[in-house]
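S.K.: Structure of the sequence below:
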Amino acid sequence: MSTSVLLFTRDLRVHDNPALAAASEADHVVPLFVFDDTILGGRFAAPNRVCFLLDSLADLRASLRELGGDLVVRRGDPVAEAGRLAKETHASALFLGDERSAYATRRLARLRGLDLDVSACPGVTVVPPGDLVPAGGDHYRVFTPYWRAWEAARWRPVADPPRDVRLPPGVRPGPLPRRADLTSGAPSPDVAPGGERAGRERMAAWLRADAADYERVRDDLAADRTSRLGPYLKFGCVSPRELAEASPDAVRRQLAWRDFHHQVAAAFPGLARDDYRPRGQRWNRDEDALAAWCDGMTGVPIVDAGMRQLHREGFMHNRARLITASFLTRDLGIDWRHGLRHFNDWLTDGDVADNAGNWQWVAGTGNSTRPGQTMNPLRQASRFDPGGDYVRRYVPELADIDGRRVHRPWTLPAARRRTLDYPPPIIDLE
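M.R.: Presented below is the predicted three-dimensional model:
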């Protein structure tokens, strides 16, 4: 009887999981997740992502049990653990999702050194990195021509969930660890629940209620009608391929941006460390200004609202991400890497390729065709939070200031300003 090992990494779902579908063609399957000490030992063991990951694994285990199998849980080196289980179960093949980060590429190379038939299957993106290559280049450096190629590409078919998953006899699944075993911090109070069930429910509800209006409302900060599917895409609880097929063009374009950043990161593995396009910037080393930005205490309400939403929810509205990143790099002149690290510490959807790609885009060192572009936070606030509802939601010190005055509390009468427990702006925006 044939046996295969399925190594879950960032594809924590049973719907449209090509690696699971392929592995399930064997008589027995060992669905394996390894808590990787290399990843847990770095900044990636952020409390919000650990909390979301544990939710997602518990949900995945429940789904596999419904199919007659289970999720085998180990901790250590994924290559060593996969090889050990393969020997114990006499497995001849190993399947996993096709990731292209520098670490995932090294891991795949080591897996292929095992005495196994190793297959990396698509599923992390709609179009795998490397499938679309411009004439005379190894990857697309500008989004618009990539978008045209992405639209014209033929997508793989959606993979059906397996009818059953049969674990070999004698394999101990092992318990899921506690959050305290993986991270020392506490998650944000309003962090989203993880898991495929939660993700598919959110996806269905958003497609039904808001997706058709996405182009019109996507930047409305107070409306908060974006999908919030980022964490479910990051952990693979929701299939980007399924979402793309069910979505209007404006949403598919955002998924194409996600794929674009992944193919950039595959071609430029240092995307989270090094300037993609060095511009010779001389960054400001103002530790006090950086701390004020991190704490949501810059005195610029639209910036502080975004940072405080991040801390409360492990999420920030996409327009607020642009505003806060532009303020840090353009107005304060602080290195984008500091902002990237802070976002990585808090974002539940902290994906290396997308997070680093977007930070470099805003800072002018990445793939933007307008590297000198700056976003004035007051104009952004006036345009995308005209009534001030977003600011009042996340900056309670300003909750009783009406209308647009909430974006410029420094223009209030002196006596009124003295009653606010809120700092003056750290720079002059006027």
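S.K.: When you work out contacts or count neighbours from here on, use the C-alpha atoms and nothing else.
M.R.: Fine.
S.K.: Run through the residues that contact the nearest residue to residue 349 once chain neighbours are set aside.
M.R.: Nearest residue to residue 349, sequence neighbours excluded (C-alpha to C-alpha, 6 or more residues apart in numbering): residue 231, at 4.0 Å. With contact taken as C-alpha atoms under 8 Å, 6 or more residues apart in numbering, residue 231 is in contact with 194, 348, 349, 350.
S.K.: Now rank the residues you listed by neighbours and give me the top one.
M.R.: Greatest neighbour count in the contacts of residue 231, by other C-alpha atoms under 10 Å, goes to residue 348: 31 neighbours.
S.K.: before we move on, the earlier item: turn the contacts of residue 231 into JSON lines, including secondary structure and distance to residue 171.
M.R.: Shown next, in JSON lines, are these (DSSP: H, G, I helix; E, B strand; the rest coil; distance: C-alpha to C-alpha, whole Å):
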{"residue": "194", "secondary structure": "coil", "distance to residue 171": "26"}
{"residue": "348", "secondary structure": "coil", "distance to residue 171": "32"}
{"residue": "349", "secondary structure": "coil", "distance to residue 171": "33"}
{"residue": "350", "secondary structure": "coil", "distance to residue 171": "33"}
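S.K.: so what's residue 298 up against?
M.R.: Neighbouring residues of residue 298 by C-alpha under 8 Å, 6+ apart: 289, 292, 304, 423, 424, 425, 426.
S.K.: Just the buried ones out of those residues, please.
M.R.: Neighbour-count burial (16 or more other C-alpha atoms under 10 Å) is assigned, among the contacts of residue 298, to 289, 304, 423, 424.
S.K.: this one as well, want them side by side:
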Amino acid sequence: MRAAVVLLTRDLRVRDNPALAAACANAEQVVPLYVLDPKLGRLSPNRTRFLRQALADLRATLRDKGGDLVIRTGDPVAEAVEVARAAGAEGIGMAADVSRYARTREQRLREECERHRMSLKLFPGLTVVDPGALRPGGGGSAYKVFSPYHRTWRAATWRDEVATPDRITLPDGITAGHLPDPPPGESPDAAVGGETEARRKFATWMRHIGPYPELHNDMAADGTSRLSPYLRFGCLSPLELANAAIKQGAEEYARQLCWRDFYYQIALMMPDLSTQPIRPSGDTSWRSDTDALQHWRDGLTGVPVVDAGMRQMRAEGWMHNRARLITAAFLTKHLGVDWRPGVQWFFRWLLDGDVPNNSGNWQWVAGTGNDTRPYRKFNPIRQAQRFDPDGVYVRRYIPELKGIEGGAVHQPWRLPDTVRRGLDYPGPLESHRDEAVWLRP
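M.R.: Prediction:
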């Protein structure tokens, strides 16, 4: 094959990138292409910044290998076909994805490739195991319970990691195109995007992965990898990460990567995962309370562990996994507010926000999803006392409470009146006081 185009989407890396590796192995000239899609660029300032940083980093890496990252703006289908025709390419390769938008894009691209007598080939790479590869017995389309999926996932034969291309040659006459500078974003302490940073953090994490089972719920210790944004944009291969974790005996961490795969196979079968409950019988009569919802968004509910989590998300574009559970459960199970506004708020701020994991986990917490105990209710104070016993995490993100020592920070309404009156921090929401037994002395 003389020339091929690789339409990059959420696989912004050169290491273990099956679509890029296949193109480089089978074509003399390769066009790594990314299309800035206006329909996606306006969704989240944080993710737009991270994406632009990742693209700039990838462009630098490809240039070091003799190639370039070709940038276009517009409809990804039209732009990909136009670039392929200009390059004299016989085909286009891309990573398979599961969202409704991605699958519609794939179908449109397939039709256009057929019309122009080009091939379209899809490759793995967004998950450890392909979302449609594992099916439950009895003819089911997807696993709906995690434990049997995990057993099958762990026993499956995974694909081999592919080699990193040594050299990439771009066809003559293909201009690289302009990559806009990263916008400011909304979270001042957000992580920097790109494969270079991903690999640095990956190497550091592998040296500290040992205590993960003991520390991953310790909110103050911050003992998680923080690699989820890099997985979301494909700056890091989930397969490489899973292989490295298992090699070091970190099965509990590999299990978390399995959860990620689990929700991808759910999303493949349920494209409306962000708006429609997985368990319709689990959906409830949600309470309409715009005031409570806004206080939750602003980190001003008066429940410190909840507010700390929401403020961390605004500051960093990321939230500790235990805090995600606590904040989501507080909105749905304690305030009784619909899970869908929570999904959208997380989408706005989280660098790792995607349909499968964000929406799937929200449904799990709300009782509409894949939790085998859908009516479970997490007490936020007990959660805080267990996973942030000394209040370190809370004081890190709520400066108004820095003067309160120890675990007393979790229940400021129980402090003496003279202390409480001096705090610039709200009491628990009025709408929540009567029903919140755990607020009482």
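S.K.: ok so, going back, now for the residue nearest to residue 349 of structure 1: what does it line up with in structure 2?
M.R.: Using TM-score structural alignment, the equivalent of residue 231 of structure 1 in structure 2 is residue 229.
S.K.: swap in residue 399 of structure 1?
M.R.: Aligning on TM-score structural alignment places residue 399 of structure 1 opposite residue 402 in structure 2.
S.K.: What separation is there between the counterpart of residue 107 of structure 2 in structure 1 and residue 103 of structure 1?
M.R.: Alignment note (TM-score structural alignment): residue 107 of structure 2 maps to residue 109 of structure 1. Counting by C-alpha to C-alpha, to the nearest Å, the gap from residue 109 of structure 1 to residue 103 of structure 1 is 10 Å.
S.K.: Could you do residue 80 of structure 1 as well?
M.R.: With distances taken as C-alpha to C-alpha, residue 80 of structure 1 is found 15 Å from residue 103 of structure 1.
S.K.: Tell me the spacing between the nearest residue to residue 363 of structure 2 once chain neighbours are set aside and residue 144 of structure 2.
M.R.: The shortest distance from residue 363 of structure 2 to any non-neighbouring residue, by C-alpha to C-alpha, 6+ apart, is to residue 369 (4.4 Å). Residue 369 of structure 2 is 9 Å from residue 144 of structure 2, where distance means C-alpha to C-alpha.
S.K.: When those two are compared, which one has more neighbours?
M.R.: Higher neighbour count among residue 369 of structure 2 and residue 144: residue 369, with 25 against 19, using other C-alpha under 10 Å.
S.K.: quick one, strands of structure 2?
M.R.: Along structure 2, counting by DSSP state E, strands occupy 3-7, 29-36, 70-73, 91-95, 119-123.
S.K.: after superposition, how close is the last one to structure 1?
M.R.: When structure 1 is superposed, strand 119-123 of structure 2 averages 0.7 Å from its matched positions, counting by mean C-alpha distance after the TM-score superposition for structure 1.
S.K.: and that strand, which stretch of structure 1?
M.R.: Under TM-score structural alignment, the match for strand 119-123 of structure 2 is residues 117-121.
S.K.: on that earlier part again, please identify which of the contacts of residue 298 of structure 1 is nearest to residue 28 of structure 1.
M.R.: residue 304 (52.6 Å; C-alpha to C-alpha).
S.K.: I'd say that closest one and residue 297 touch.
M.R.: Yes - with contact defined as C-alpha atoms under 8 Å, residue 304 of structure 1 reaches residue 297; the gap is 5.9 Å.
S.K.: hang on, the earlier thing: just name the most buried of the strands of structure 2.
M.R.: Ranked by mean neighbour count under mean count of other C-alpha atoms under 10 Å, the strands of structure 2 are led by strand 3-7, which reaches a mean of 27.
S.K.: how big's the offset between that one and structure 1?
M.R.: By mean C-alpha distance after the TM-score superposition for structure 1, the fitted strand 3-7 of structure 2 averages 0.3 Å away from its aligned residues in structure 1.
S.K.: Name all residues that make contact with the counterpart of the residue nearest to residue 363 of structure 2 in structure 1.
M.R.: Matched to structure 1 by TM-score structural alignment, residue 369 of structure 2 sits across from residue 366. By C-alpha under 8 Å, 6+ apart, the contact list for residue 366 of structure 1 reads 275, 276, 277, 357, 358, 359, 360.
S.K.: Show me what counts as buried in stretch 139-157 of structure 2.
M.R.: Buried residues in stretch 139-157 of structure 2 (16+ other C-alpha under 10 Å): 142, 143, 144, 146, 149, 150, 153.
S.K.: Determine which two of those are furthest apart.
M.R.: The most widely separated members of the buried residues of stretch 139-157 of structure 2, counting by C-alpha to C-alpha, are 144 and 153 (13.5 Å).
S.K.: and residue 142 of structure 1, what does it touch?
M.R.: Taking C-alpha under 8 Å, 6+ apart, we find residue 142 of structure 1 in contact with 367, 368, 369.
S.K.: And it, how close does it get to residue 97 of structure 1?
M.R.: 26 Å.
S.K.: Same question for residue 89 of structure 1.
M.R.: Distance from residue 89 of structure 1 to residue 97 of structure 1, counting by C-alpha to C-alpha: 21 Å.
S.K.: next one: residue 7 of structure 1
M.R.: Look at residue 7 of structure 1 and residue 97 of structure 1: by C-alpha to C-alpha, they are 8 Å apart.
S.K.: which residues does the residue sitting nearest the centre point of structure 2 contact?
M.R.: When C-alpha atoms, centre = their mean is applied to structure 2, the residue found nearest the centroid is residue 352 (2.9 Å). Residue 352 of structure 2 makes contacts with 47, 228, 229, 230, 231, 232, 233, 318, as judged by C-alpha under 8 Å, 6+ apart.
S.K.: So residue 423 of structure 2 versus residue 29 of structure 2, what's the distance?
M.R.: 65 Å.
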